[in-house]
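1. no sequence for this one, just the structure:
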């Protein structure tokens, strides 16, 4: 995830302008009726035992995004069996995680076989649990030795990144993996700028290199793992600005996508400008806008009519796990968003999957205060790092078993007044409400 201050500050300004004027067998293409329910996590945010990396250095230096010490995150590195078991019990079909370059290749040209064996076991356990691995090759983290050679301002990083990608792809091909090359490229670049890993004027070169590695990785995956599904997930920011963000990455790789991966967290409308709280990192103060996910899906369905869509991330933060003052629960949030995905399906939008972010609370890029987990973990105060189920665990299990919300369900959070998720388009052409629902099968 998540939207860092530098991004949300820009969103606020831009919004103001808008308002003013399987199985271990090889993967086959996913049929529309084979809906993929999933959960997600990422390497640095959850693993603990951090190797030298750009983000470990940011945390150690206490850069502007750092509010809490990293410690050992939620120790997925040693507790992954429990998290995978919990995911299996939900009934999900996809388990998303990352294979961390910094962990596998801690020094240039030195491959840590112990860490590869760890990822081997993660993949094996996911498969034995009846789920498909969704492997992220780059979730904003790269080794310290890459930092020393200039990070994404160096052409060397492109070839080094692809060497790591090839290693991972060759190791896990023919296992039904869904591949995510680069997580949220636009936010990746903004984070690097915000944390001092990149100067703002260098951003175009980082974007160009991310486009290059995605395009080459896409071809490499289809060479080594024929039939696999490959994409990158775009962070959707509201206010009619997404088209401008897509120009930096998605538009340059549209011919190298097997599905459109989208992440949706926050909306905007005439009656909901609470996204301004994101500029200060107080994400739990943002009022959820579930109908926004419908407009995100519609936006990309119109932009890429020949590609299916997959919600790679969606979730709700709470303030240190405390109930929201308005009484809106994680279960409400989950049901309401699933409702609007079913509405999208009913309107002919080809949505093939949904991942909940995240299976557990984790290190939200500098802070443990925003809690997104289906299972909550008190990373700063509980030495045992106990996974405690939230209300949404039972809710997600029942939604999966029933293929979504039942006919007649109406969201707890009603549609926004003049949604601006897709600019004026979502205001002037709102989804009929209530409307028909299509089960997610």
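-> Everything's here; your move. Note that the coordinates shown come from a computational prediction; the quantities given were computed from them, not determined experimentally. Numbers count the residues shown, from 1 in each chain.
2. C-alpha only now, for contacts and for neighbours.
-> Fine.
3. What strand or helix carries residue 333?
-> Assessed by DSSP states H and E, residue 333 sits inside helix 330-346.
4. Which strands and helices lie in contact with the helix or strand following that helix?
-> Next helix or strand after helix 330-346 toward the C-terminus (DSSP H and E): strand 351-357. Helices and strands touching strand 351-357, by 3 or more CA pairs under 8 Å, 6 or more residues apart in numbering; DSSP states H and E, are strand 36-40, strand 309-313, helix 330-346.
5. In terms of secondary structure, what does the first one contact?
-> The contact analysis (3+ CA pairs under 8 Å, 6+ apart) places strand 36-40 against strand 94-98, strand 351-357.
6. Mean neighbour count, the ones you listed: which tops it?
-> strand 94-98 (a mean of 26; mean count of other CA atoms under 10 Å).
7. Residues contacting that one, please?
-> 36-43, 84, 87, 126, 131-139, 355 (CA atoms under 8 Å, 6 or more residues apart in numbering).
8. Presented hereafter is structure B, for comparison with structure A:
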């Protein structure tokens, strides 16, 4: 949506040609303010399927269609993002065939519309009270239109004349990685039933924890979170795909049908059974320890489920951003992921290495304490050698926020305990078993 505001005289560099600031524009320049609006953008229930940035691009296209091509236009935006990406990236995107570009369909149309104009088109960031008021009115109109429209409006022509279409990629710019991405974009692969089922389980579980369920893209991105070790990331990735060789995997393999059932319970040995329902020692003790440690600092323990385990890194127990990460969220994803992975390791040892002999309760207890202490030591080491470029996720302040409140005899530690010897989690090991962890 856009609104026309009083004509102005301030100019800016055209979005389609990177030029230095121009002299003042003539008084007949048409001045337009545009804004986009998205409901629940970035979430599963995002209305109309596009976000604020896409809406702003569509508004710019609408302006160019409604105004004569030889007229001079000054388009005021809240952020210079649209103009900036067109100036800096347009040639590169076209050379690479627009592979991997977000909102590429709308950006391609905008670039084509700009090329058909003979008048000067400028994009400028709001710089005064008049611009801000006009942007507020445009945003209000966009919000009202989006809330009232039950289906996406087809008010803007998004077709591109054949002569202005840039097809394919330049061979001189093409790399093997770009070619692979292009093939993947064009090849439609149907989702695996197990994968789709697990992603929906994550969304259902986090719908009761987060303000809104995450998108499938957010879930897959979170499975590669740098707060997790490589082994835990692999465990979660395979779990989301249902790729572990357990349960129903063995049902139709001659000679191995007995592996479908849990040796101790006689039930189908699915990942959910292993983590939450198995009667063998291990999973119950570990979840009780995780809850006990969590409640040393936080009141409410979100009851774990298969969906919350696979989506632990997409969980938002409190608001956070890239520049203001949450220690509470970080402790939760470490605690949930490490506990679940340890349950999985103990199951494998019991079934493969120990011939079905279960671990003792003291050994399970000490293995968990040893795992969390190792993780705490890793955090402390990385925080003491903090490099904002190499390890942005382990700043000293964030590590202290993560573990404060759940440490052993924390009242006797200094405020900055990162370099102190013998800093341990707040649950002690038992003396009856060795905390040795074979990996």
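-> Sure, I can see it. On a predicted model such as this, the values are computed, not experimentally measured, just so you know.
9. Can you calculate the TM-score here?
-> The TM-score (TM-score structural alignment, normalised by the length of the second structure) is 0.23; 173 aligned residues with a CA RMSD of 7.3 Å.
10. Just send the helices and strands packed on strand 351-357 of the first structure back as a markdown table, with mean neighbour count and distance to residue 375 of the first structure too.
-> Shown next, in a markdown table, are those (neighbours: other CA atoms under 10 Å; distance: least, CA to CA, whole Å):
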| stretch | mean neighbour count | distance to residue 375 of the first structure |
| --- | --- | --- |
| strand 36-40 | 26 | 11 |
| strand 309-313 | 25 | 16 |
| helix 330-346 | 23 | 11 |
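11. Would you format these as JSON lines with distance to residue 388 of the first structure included?
-> Shown next, in JSON lines, are these (distance: least, CA to CA, whole Å):
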{"stretch": "strand 36-40", "distance to residue 388 of the first structure": "16"}
{"stretch": "strand 309-313", "distance to residue 388 of the first structure": "21"}
{"stretch": "helix 330-346", "distance to residue 388 of the first structure": "14"}
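12. Nearest to residue 376 of the first structure, out of those?
-> Judged by CA to CA, the one of these that comes nearest to residue 376 of the first structure is helix 330-346, at 11.6 Å.
13. Give me the angle between that closest one and strand 351-357.
-> 170 degrees (axes from the mean of the first three to the mean of the last three CA atoms, to 10 degrees).
14. which strands and helices sit next to helix 330-346 of the first structure?
-> In terms of contacts (3+ CA pairs under 8 Å, 6+ apart), helix 330-346 of the first structure is packed against helix 292-303, strand 351-357, helix 391-402.
15. Going toward the C-terminus from the biggest helix by length in the second structure, what's the next helix or strand?
-> Secondary structure assigned by DSSP state H gives helix 361-384 as the longest helix of the second structure. Sequence order places helix 396-403 as the next helix or strand after helix 361-384 of the second structure, per DSSP H and E.
16. the inter-axis angle of that next one versus helix 361-384?
-> On the basis of the same axes, to 10 degrees, helix 396-403 of the second structure is oriented at 160 degrees to helix 361-384.
17. And helix 396-403 of the second structure, what's buried?
-> Buried residues in helix 396-403 of the second structure, counting neighbours by 16 or more other CA atoms under 10 Å, are found at 396, 398, 399, 400, 401, 402, 403.
18. if we can go back for a sec, with distance to residue 145 of the first structure as new columns, can the helices and strands packed on strand 36-40 of the first structure be given to me in TSV?
-> TSV is the format used below for those (distance: least, CA to CA, whole Å):
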stretch	distance to residue 145 of the first structure
strand 94-98	19
strand 351-357	30
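19. Cheers, nothing more for now.
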